[in-house]
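K.L.:
Take a look and give me a structure for this.
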Amino acid sequence: MTASAPDLTDRRVARGGVALVATTQYLIAEQVVASAWVDAPYSFGDNYISDLGVPECLVLDDRVVCSPQWLLMDAAFVLQGLIVLVAVWQLAWLLPRAWRWAATVLGGVHAVGMLLVGLFPGSIAETLGGDATRGMLHGIGASLAIAGGLVWILVAGIGMLVRRWRGVGILSIVLSVVGLVGMAGLLLAPTTPGADLGLGIGGVERLAVYPIIAWLILMGISAVLVHRGALRQEQWERMRAEDEAAAQAALGASGAAATDA
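P.N.:
From the prediction side, this is the model:
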């Protein structure tokens, strides 16, 4: 049995969509912070994403880490987590009940992971700054953000297919699979030659992360457009109903006049 269709004219659809579109701030912050590296240029292939948020300047065996705008990147990580929490709160009800709770929990896991990544800057590869606790919490956050995010969009995609929203459902599943390939490469790269698919450690990490960001933005755009379309449909149906009522009233009046004559 297909679950009853949700009311897409509900303002929560628009609010959640706008929130998801706002996750573009992550990509903007990443570009701004990366361009600020002067002492050693930031490499999207050789540097981890989290290197952008590390407050220390370090020369490591495989890369240099020195991010002048580290605070901006960490703020973007935290803001991303908060935006996702808002979006989940506004949009989770659109999915069928059986999938709604799973998607809510997984969206929350991803958001909490992003918060931890920003609040405890570090690296998933090693302990930076001599603070093991900070490094551990950062690693936990990165794992929750990436793994939780990819499973989240997979579950949401299946829920959309149940709703018979085939286009966005299939897109969600495809993006999740691409991200899972990237995550596997990220986990295997330190010990398995070629696991980074020739993209470098930073490149394969982005293969895991960018599908999540792309999904957030595309779902946001879809929600805004669907909400607008539903409002226009509702307005058209109201106008048609009013026209039909007016026509019936006119017909009744003419019939009454003919009877009187």
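K.L.:
okay, CA-based contacts and neighbour counts for the rest of this
P.N.:
Noted.
K.L.:
Next, count neighbours for Gln31.
P.N.:
By other CA atoms under 10 Å, the residues close to Gln31 number 13.
K.L.:
Could you do Leu85 as well?
P.N.:
Leu85 - counted by other CA under 10 Å - has 21 other residues nearby.
K.L.:
With the one 3 residues further on instead?
P.N.:
Counted by other CA under 10 Å, the residues lying close to Val88 total 21.
K.L.:
next one: Leu72
P.N.:
18.
K.L.:
in what helix or strand does it lie?
P.N.:
Assigned by DSSP states H and E, Leu72 belongs to helix 70-91.
K.L.:
Touching that helix from outside, list them.
P.N.:
Here helix 70-91 makes contact (CA atoms under 8 Å, 6 or more residues apart in numbering) with 12-13, 15-17, 19-20, 22-23, 25-26, 29-30, 33, 52-55, 104, 107-108, 110-119, 121.
K.L.:
next up, for comparison:
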Amino acid sequence: MPTSTVDTGRVRSNRTWLPWATAVCWLLTLSYFPVSLVVAHGWPAGYSMSGNYISDLGITRCGEYTDRDGASRWVCSPDHAVQNVMFVSTGLLTFAGALGWARMWRGRRFRAGCALVAVAGLGITGIGLAPWDIRPQAHDTIALAQWFAQLAGMVLIMAEVARRRRGLAVGTMLAVAISVIGGVFLFARNHFGLGAGVSERIAFDTLTVWSGQVGCVLLLTPEGGRRGGRHPETGRSNRRRHG
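P.N.:
Have a look, this model is predicted:
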């Protein structure tokens, strides 16, 4: 009798705090956008959303830099430390959110997708720990790996999300498509006129926008967005019986 009571209390506790904590982690990633805007606003010579890369906000030394297309740009980010801390924290929040979500829903593909999104989160953290002007090769390699991980993760997650939350599934599908299009623009010569900065944001920042959508669904939906299926802790059906 006492054991049963303790087990039931643990299940109820988990059902209460896990969806909430996971949703909060996802939603807090959105702070990346206002913080980045503040850092960009602090540039003495002005920051160009199209001409400058996202990573330029975290470059630690002022100077003239040349990208792979041979185009040069002036970079001076006085608040680079703030931006790099933001990269690290956004990555860790993404990592925590993905792991929390993996515990809430079932499915091997879904959990594999969450694991890849968690890897993408670690990639964002790595970008903050390896500013481009200090470790350019490591920075670019981590960023590329992050992009592939976020795409593969969202694709694997999509099937389970479609079964449970169709609205989120549509958002996930759009995030994948937009990110792929951004990647094509980013690696194309002259970026189809959009500029490297805009192309890079379309390719990479879709993950953070999607994270906010996931956070809203988990926060506003009872039992963290579960619809039908079985509870991950008890194995009992989540569907209510009528009659």
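K.L.:
Which stretch of the second structure lines up against the helix holding Leu72 of the first structure?
P.N.:
Mapped onto the second structure using TM-score structural alignment, helix 70-91 of the first structure covers residues 80-101.
K.L.:
The matching stretch against the first structure, how far on average?
P.N.:
Its aligned residues in the first structure lie a mean 0.8 Å from stretch 80-101 of the second structure after superposition (mean CA distance after the TM-score superposition for the first structure).
K.L.:
buried set for that stretch?
P.N.:
Neighbour counts using 16 or more other CA atoms under 10 Å place 80-84, 86-101 of stretch 80-101 of the second structure among the buried residues.
K.L.:
quick one: the helices in the second structure?
P.N.:
For the second structure, the helices defined by DSSP state H occupy 2-28, 32-41, 80-104, 108-129, 136-164, 166-187, 196-204, 206-220.
K.L.:
And the ones you listed: which comes nearest Asn52 of the second structure?
P.N.:
Closest to Asn52 of the second structure of these is helix 196-204 (CA to CA; 5.2 Å).
K.L.:
which bit of the first structure covers that closest one?
P.N.:
With TM-score structural alignment as the criterion, helix 196-204 of the second structure aligns to 201-209.
K.L.:
Map Phe120 of the first structure across to the second structure for me.
P.N.:
Under TM-score structural alignment, Phe120 of the first structure pairs with Ala130 in the second structure.
K.L.:
residue contacts, its match?
P.N.:
Ala130 of the second structure neighbours (CA under 8 Å, 6+ apart): Pro136, Ala138, His139.
K.L.:
wait, what's in contact with the first one?
P.N.:
So that's Pro136 of the second structure. Ala130.
K.L.:
what does the last one give?
P.N.:
For His139 of the second structure, the set of contacting residues under the criterion of CA under 8 Å, 6+ apart consists of Gly126, Ile127, Ala130, Pro131, Trp132.
K.L.:
Serialize those residues to CSV and add fields for distance to Gly51 of the second structure.
P.N.:
Shown next, in CSV, are these (distance: CA to CA, whole Å):
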residue, distance to Gly51 of the second structure
Gly126, 23
Ile127, 20
Ala130, 21
Pro131, 18
Trp132, 16
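K.L.:
Burial check on Glu244 of the first structure, number of neighbours?
P.N.:
12.
K.L.:
my bad, Pro34 of the second structure
P.N.:
10.
K.L.:
same deal with the one 4 residues further on?
P.N.:
Val38 of the second structure has 13 neighbours, counted by other CA under 10 Å.
K.L.:
And it, what's its match in the first structure?
P.N.:
Aligned against the first structure by TM-score structural alignment, Val38 of the second structure finds its counterpart in Val32.
K.L.:
swap in Thr221 of the second structure?
P.N.:
Using TM-score structural alignment, Thr221 of the second structure pairs with Val226 in the first structure.
K.L.:
Now that match: closest residue in space, sequence neighbours ignored.
P.N.:
Spatially, and ignoring its direct neighbours in sequence, Val226 of the first structure is nearest to Leu8 (7.0 Å; CA to CA, 6 or more residues apart in numbering).
K.L.:
Now do the same contact list for the one you found.
P.N.:
Val226, His227, Ala230.
K.L.:
Buried among those residues? Make that a PyMOL selection.
P.N.:
Remark: buried members of the contacts of Leu8 of the first structure, expressed as a PyMOL selection using 16+ other CA under 10 Å:
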select buried, resi 226+227
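K.L.:
any idea how far Arg163 of the second structure is from Asp133 of the second structure?
P.N.:
44 Å (CA to CA, to the nearest Å).
K.L.:
Which of those two has more residues huddled nearby?
P.N.:
Asp133 (17 against 13).
K.L.:
list the contacts for the residue lying closest to that one once chain neighbours are set aside?
P.N.:
Spatially, and ignoring its direct neighbours in sequence, Asp133 of the second structure is nearest to Ile59 (5.7 Å; CA to CA, 6+ apart). Applying CA under 8 Å, 6+ apart, we find Ile59 of the second structure in contact with Val75, Cys76, Ser77, His80, Pro131, Trp132, Asp133.
K.L.:
what does Leu199 of the first structure give?
P.N.:
Contacts of Leu199 of the first structure by CA under 8 Å, 6+ apart are Gly45.
K.L.:
what's the burial count for Ala253 of the first structure?
P.N.:
12.
K.L.:
Now do the same contact list for Trp26 of the second structure.
P.N.:
With CA under 8 Å, 6+ apart, Trp26 of the second structure has these contacts: Leu93, Thr94, Gly97, Ser211, Gly212, Val214, Gly215.
K.L.:
What's it aligned with over in the first structure?
P.N.:
That one, Trp26 of the second structure, aligns with Leu20 by TM-score structural alignment.
K.L.:
what do you get for Cys114 of the second structure?
P.N.:
Per TM-score structural alignment, Cys114 of the second structure is aligned with Thr104.
K.L.:
follow-up on the earlier one: so among the contacts of helix 70-91 of the first structure, which ones count as buried?
P.N.:
Looks like those have 12-13, 15-17, 19-20, 22-23, 26, 29-30, 33, 52-55, 104, 107-108, 110-119, 121 buried, using 16+ other CA under 10 Å.
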